[in-house]
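Visitor: Any chance you could fold what I've pasted below:
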Amino acid sequence: MIKQCKVLIFGLAVAASSALAGEFSLTSQTIHEGAMLTNEQVFNGFGCSGENISPDLKWTSGPSGTKSYALTVYDPDAPTGSGWWHWIAYNIPANVTEFSKNAGTEDGALLPAGVVQGRSDFGSYSFGGACPPEGDNAHRYIFTVHALKTEHIELPKDASAALIGFMINANSLGKATLVATYGR
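Guide: Below is the predicted model:
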């Protein structure tokens, strides 16, 4: 009887955890889960001639205890051995749950006050669109909003994407993702 109760309690805990995780989601009117990015989200450089416009993004409130958010855009398929960071924004206030289209510009004029953009693998402090090598299979672009248990992540301006990612993961309460693709 005790073993059955433990199994039941474990099952309820897993179900409750899954239900809560399902409530935190990321959506966009510009990009869609599993769909191909458009020329708007393609980089302008490195042999690509896109518009380099970050998509609009909207997320539901994070789990209880969320004090800020971070946003990352990552290509795990880049032929670098470590993927490619296309955009990193952190110290997003907890009351902010969306970014407008083209918010990822170098000047950050469309970002809420206090948001910090980390250095992408393009070397800029802004959104860098898709630009996989010609002939590669379509790459995945993972847009992730992270709910964090801290109001601010304190890092030097030139912190690497890996260091920023470490700090995001060390303070994570949950995350929501949207995956789009692009190939040429």
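
Visitor: Please make it C-alpha for all contacts and neighbour counts, starting now.
Guide: Fine.

Visitor: Report all helices and strands that the one helix or strand residue 179 maps to contacts.
Guide: With secondary structure defined by DSSP states H and E, residue 179 is part of strand 172-182. Secondary structure elements in contact with strand 172-182, counted by 3 or more C-alpha pairs under 8 Å, 6 or more residues apart in numbering; DSSP states H and E, are strand 26-27, strand 139-148.

Visitor: Can you say which of those is packed in most?
Guide: Ranked by mean neighbour count under mean count of other C-alpha atoms under 10 Å, those are led by strand 139-148, which reaches a mean of 24.

Visitor: what's the angle from it to strand 172-182?
Guide: Strand 139-148 and strand 172-182 meet at an angle of 160 degrees, taking axes from the mean of the first three to the mean of the last three C-alpha atoms, to 10 degrees as the criterion.

Visitor: Second input sequence below; structure requested for side-by-side comparison:
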Amino acid sequence: MSHNPYDDIAKVPTFTVTSSDVTDGEEMAPGHRSGIFGAGGEDVSPQLSWNGFPAETKSFAITMYDPSAPTGAGFWHWAVADVPVTTTSVDTGAGNAVGSGLPAGALQLKNDASLAHYLGAAPPAGHGKHNYYIGIHALDVDSLGLDAGATPSFLGFNMAGHTIARAVITPWYEAK
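Guide: Presented below is the predicted three-dimensional model:
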């Protein structure tokens, strides 16, 4: 697997993330690919569970990023800030358009398509295999103080000084 792009935010210890929907190093299932961008999917966020994070964790952020997107800056598919420390899992579909599966207080930001919900994998046909880095970021603050207009890149910038550990699962998808 290639360089973990989240290490550019902060190189930190790891903890464990698992999913009943996606597997690290395996092809992303169709439901988690994009229907909006024509990859034959349903734009359904995967189930995620995490444990083993530091005791001093005060909140989490959840992100999905494709560093290989042909944009010069990658592509943020999903970004959620201010997930309470009492939350250690999200169900399949939690990142829908209203964030109905996210805990109270969590802030779902607009992705790089300007949609405030999960957007599935959708690399251009013939562009090769893209890795989708799904990260759970353990933070040392209850809230990063972002507003709904914040971008995922701004979330990353604000996480830089507050990330104390991170768990990553990386499925892939290639459009032929």
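
Visitor: Let me have the helices and strands packed on strand 172-182 of structure 1 in a markdown table, extended by distance to residue 129 of structure 1.
Guide: What follows is these, written out as a markdown table (distance: least, C-alpha to C-alpha, whole Å):
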| stretch | distance to residue 129 of structure 1 |
| --- | --- |
| strand 26-27 | 18 |
| strand 139-148 | 9 |
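
Visitor: what about those, which gets the closest to residue 20 of structure 1?
Guide: Distance to residue 20 of structure 1, taken as C-alpha to C-alpha, is lowest for strand 139-148 among these, at 13.0 Å.

Visitor: Which helix or strand lies directly C-terminal to that closest one?
Guide: Proceeding N to C from strand 139-148 of structure 1, the next assigned helix or strand is helix 161-170, under DSSP H and E.

Visitor: Next, the mean deviation of that following helix compared to structure 2.
Guide: If you overlay the two and look at helix 161-170 of structure 1, the average distance to its match in structure 2 is 1.2 Å (mean C-alpha distance after the TM-score superposition for structure 1).

Visitor: for that helix, which positions count as buried?
Guide: Burial within helix 161-170 of structure 1, assessed by neighbour count using 16 or more other C-alpha atoms under 10 Å, is assigned to 161, 164, 165, 168.

Visitor: So what does the first one match up with in structure 2?
Guide: So the one you mean is residue 161 of structure 1. Under the alignment by TM-score structural alignment, residue 161 of structure 1 pairs with residue 152 in structure 2.

Visitor: neighbours around the closest residue to residue 36 of structure 2 other than its chain neighbours, how many?
Guide: Of all residues not flanking residue 36 of structure 2 in the chain, residue 43 sits nearest, at 7.3 Å (C-alpha to C-alpha, 6 or more residues apart in numbering). Counted by other C-alpha atoms under 10 Å, the residues lying close to residue 43 of structure 2 total 25.

Visitor: Hmm, residue 43 of structure 2 is touching residue 32, no?
Guide: Yes - using C-alpha atoms under 8 Å, residue 43 of structure 2 is in contact with residue 32, at 5.3 Å.
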